[in-house]
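Enquirer: here you go, sequence then predicted model.
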Amino acid sequence: MWKTITYEVQGRSHKTKDIPCQDKTYSNYENNVHVIALADGAGSAKFSHYGAEIAVKTISNFLNNNFDNLIRNNDALKVKIELINTLNKKLKEKAQELSCELKSLASTLLVTAIKEDHFIIIHLGDGTIGVIKNNKLMVVSTPANGEYINSTIFTTTKNSFKYIKLFKGKTKDISGFILMSDGTANSFYSNKKKELSNATKKIINWSVLLPKNNMKQLIEETFNNLIINNTYDDCSVAIITNEKHKSNIYNTFQIHEKKEFYDIKTKDPKIYLKKIKANENLLKELYKKQINILELAKKFHIKKRYLKKKLNKFSNLGLIKKENKKYKLQIQIK
């Protein structure tokens, strides 16, 4: 039901200086708990790429094993202290291994964990967390600044537990969450308006609809060709979406959104409206019953080769699924 996608890419500045990507992402599923995590290593910390990796894996594993207890525990301060103590133990072990100071492993931390109908969100430092609920895009947590301009709070900051933002809630009507580092937020989040862009909603919605591998490829292309050109910083994103919202999301698409989703190039309204209608008529036929390609070709008077190409496209968009040589619709179109 829940699907996760994560991606990080080295920024232009770090690529030029041959510095490792300091953004790290992670996702896992264990004990019926889905977790996505993202950490942005401090640019001033020599080994922050190690610290960021330890942060995302340690806290993810901690949530996998302690989710129920954390949901029941209403003492937020105690939970935050336990989280930081668990993480600091691993960071201190790494600092000893590298013979470095703890602050050399500094990073931010953004996490979302889901089990059944409950979620937990953890946010320390900058970066942004968003959610789509009832088809409305909202900011869950905004970037936190440190003592000085352009500074933030890190996992190694003294008494960092005091700065952790902790959220708990129900997943009802939520179609997806998104975590982004400050490098990515440069393209998707307005500090002035405290709002996420419409492009953010598109990414989450398409993540619900598209098969995981196809969406991962689209995100990689978008980040490598567009997002990293808007900043010198490393960029990363982590997304978790609920596939049960597929039909609802598709049916809320406006005409221009359907045109983009189907990748219809023409600007002529008569032509693209006709193409959208033809696509939906074909999909509605699949809703009535599972049907093979020969039966579809006869009914719609379409050549088998052309129809096969169209059905492959629908499959790549996550709209249909092939089972035993027959095609089954994955959404209900109004």
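Expert: Happy to help now that I have it. Numbering: from 1, shown residues only.
Enquirer: could you use CA atoms for every contact and neighbour count after this?
Expert: OK.
Enquirer: which residues touch residue 314?
Expert: residue 320 (Cα atoms under 8 Å, 6 or more residues apart in numbering).
Enquirer: doesn't it fall inside a helix?
Expert: Yes - looking at residue 314 with DSSP: H, G, I helix; E, B strand; the rest coil, it is inside a helix.
Enquirer: now it: how far from residue 282?
Expert: Separation of residue 314 from residue 282 (Cα to Cα, to the nearest Å): 10 Å.
Enquirer: kindly report the same for residue 242.
Expert: Distance from residue 242 to residue 282, by Cα to Cα: 25 Å.
Enquirer: closest to the centroid, which residue in this structure?
Expert: Nearest to the geometric centre of the chain sits residue 239, at 1.3 Å (Cα atoms, centre = their mean).
Enquirer: can you pull out the helices in the chain?
Expert: 12-17, 48-72, 76-98, 182-188, 198-209, 212-225, 246-252, 255-261, 269-288, 293-300, 304-316 (DSSP state H).
Enquirer: which of the ones you listed sits closest to residue 145?
Expert: Checking the helices of the chain against residue 145 by Cα to Cα gives helix 182-188 as the closest, at 11.5 Å.
Enquirer: which residues does the closest one contact?
Expert: 126-128, 143, 196-197, 199-200, 227-228, 230-237.
Enquirer: for residue 80, which non-adjacent residue is spatially closest?
Expert: Nearest residue to residue 80 in three dimensions, chain neighbours excluded: residue 161, at 5.4 Å (Cα to Cα, 6 or more residues apart in numbering).
Enquirer: assess the claim that that neighbour and residue 79 are in contact.
Expert: No - Residue 161 is beyond contact range of residue 79, at 9.0 Å (criterion: Cα atoms under 8 Å).
Enquirer: this is the other structure I want to compare:
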Amino acid sequence: MSFGLPCQDKTYTIHQDGCTVCALADGAGSAKLSHHGAEAVTQGVCHYLADHFDTIVHNDDGVHVKMDILGQVTLLLEGLSSEMGCAPQDLASTLLFVATKGDDFVIGHLGDGVIGYVKAGKVKVATYPQNGEYANTTSFTTSIAALNEIRLIKGKLGDISGFVMMSDGTETSLYNLRTKLLSRAILSLVKEAGRSGEAMNEPLKESLETVIRERTMDDCSLAIMARTFDTQEYLSLSAEGKAAFWEMPCTRKSAKLIAARDQLLRTMNTWRTPNMVRKQLHWHEGSFWNRFEHLRKAGLVQVKEGNLAKAA
């Protein structure tokens, strides 16, 4: 908690042309105007990644991609420092971002904080905190060695259902420095975010204030990118991914239940109303409506004016 000081953590999100980008930056405590720098780089990086996502994904030269991204950051900070009459170092911050489009993702991380993800019901760490030679030091957007220190990861979403980014203040509660593991509470956060979307902002803010805030005097930020599955994305999941989607153990028994739901979902391609689908499958009415309700609650199917509409 910084008495009399502005919050130095900033987040920003953009949705553009099928691309979603979220960025988080924690202003350097030693930089007097770092909150302005953090705000500028989160917004700038999000717009840059959304505009150039396809180029970044298909460029196999990771160093070139890093240079382009950091080049944009440098231009932003130089312009802002000129406007505010300060040195670029006065605007220093960390930088974390995640961008997704289709089945591709890009992760970038400079400095401390953590980026994690949920895959097939398991919480994993994508990038770990990066600390300097001395305690409480890290890498910043204005660091001379930023090009060597920024981490960039590209990959396919597959069974990944969500990403989390956190500043070092939140890290103290949700990341175990000794075991290098993230809290399983992230599973629930990602799951709820996928169902609630922006409606989760206020409950999440309350949790940060009451639970996480009690463990640190630092600013706390947590950004969640939760995936909403359409029909084809769901059907393309692995057996482990589908079991995690339905919150079931990956066993033979659960595989049979899931297979029945999948069969129902696929049959909806050619039949317009629920009753037409039920007659086509020759299922008992109770079994049909039980499975149908599971699909409806998961957001994979809807009924509009009596007709079926799958998640698009």
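Expert: Everything's here; your move. Predicted model only: the values in this text are computed from it and were never measured.
Enquirer: what's the TM-score once they're superposed?
Expert: For this chain pair, the superposition-based TM-score is 0.77 by TM-score structural alignment, normalised by the length of the second structure; 264 aligned residues with a Cα RMSD of 2.9 Å.
Enquirer: ok so, going back, write the ChimeraX selection for whichever of the contacts of helix 182-188 of the first structure are buried.
Expert: Typed into ChimeraX, the line below selects the buried ones among these, using 16 or more other Cα atoms under 10 Å:
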select :126,127,128,143,196,200,227,228,231,232,233,234,235,236,237
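Enquirer: what does stretch 226-245 of the second structure contact?
Expert: With Cα under 8 Å, 6+ apart, stretch 226-245 of the second structure has contacts from 119-121, 158-163, 190-191, 193-195, 197, 249-250, 254-255, 258, 262, 265, 300, 310-312.
Enquirer: need the counterpart of the residue nearest to residue 80 of the first structure in the second structure.
Expert: Aligned by TM-score structural alignment, residue 161 of the first structure pairs with residue 147 of the second structure.
Enquirer: let me see the contact set for that match.
Expert: 63, 66-67, 70.
Enquirer: ok, which pair from these is furthest apart?
Expert: Top of the distance list for the contacts of residue 147 of the second structure (Cα to Cα): 63 and 70, 10.5 Å.
Enquirer: neighbour-wise, which of the two wins?
Expert: residue 70 (19 against 14; other Cα atoms under 10 Å).
Enquirer: what does that one correspond to in the first structure?
Expert: So residue 70 of the second structure corresponds to residue 84, using TM-score structural alignment.
Enquirer: what of residue 94 of the second structure?
Expert: In the first structure, residue 94 of the second structure lands on residue 108 (TM-score structural alignment).
Enquirer: how many neighbours does its match have?
Expert: 28.
Enquirer: go on, the one 5 residues further on?
Expert: The criterion is other Cα under 10 Å. On that basis, residue 113 of the first structure has 23 neighbouring residues.
Enquirer: which residues does it contact?
Expert: 33-36, 60, 63, 119-121.
Enquirer: ok, residue 138 of the second structure - contacts?
Expert: Contacts of residue 138 of the second structure by Cα under 8 Å, 6+ apart are 111-112, 130-132.
Enquirer: what do we get in the first structure for it?
Expert: By TM-score structural alignment, residue 138 of the second structure lines up with residue 152.
Enquirer: tell me how far its match lies from residue 196 of the first structure.
Expert: Distance from residue 152 of the first structure to residue 196 of the first structure, by Cα to Cα: 20 Å.
Enquirer: ditto for residue 138 of the first structure
Expert: Distance from residue 138 of the first structure to residue 196 of the first structure, by Cα to Cα: 7 Å.
Enquirer: ditto for residue 207 of the first structure
Expert: Where residue 196 of the first structure is concerned, residue 207 of the first structure sits at a distance of 17 Å (Cα to Cα).
Enquirer: and for residue 13 of the first structure?
Expert: 25 Å.
Enquirer: ditto for residue 94 of the first structure
Expert: 36 Å.
Enquirer: for residue 160 of the second structure, which non-adjacent residue is closest in space?
Expert: Residue 160 of the second structure sits nearest to residue 119 (Cα to Cα, 6+ apart), 4.2 Å away.
Enquirer: my guess is that neighbour meets residue 156, correct?
Expert: No - Residue 119 of the second structure is not in contact with residue 156 according to Cα under 8 Å; the separation is 11.5 Å.
Enquirer: between these two, which is the more surrounded one?
Expert: Comparing residue 119 of the second structure with residue 156 by neighbour count (other Cα under 10 Å), the higher total belongs to residue 119, at 20 against 13.
Enquirer: counterpart of that one in the first structure?
Expert: Match for residue 119 of the second structure (TM-score structural alignment): residue 133.
Enquirer: what is the burial count for residue 102 of the second structure?
Expert: Count around residue 102 of the second structure with other Cα under 10 Å applied: 11.
Enquirer: correct me if wrong: it contacts residue 18.
Expert: Yes - here residue 102 of the second structure lies in contact with residue 18, judged by Cα under 8 Å, at a distance of 7.3 Å.
Enquirer: perfect, I'm done here.
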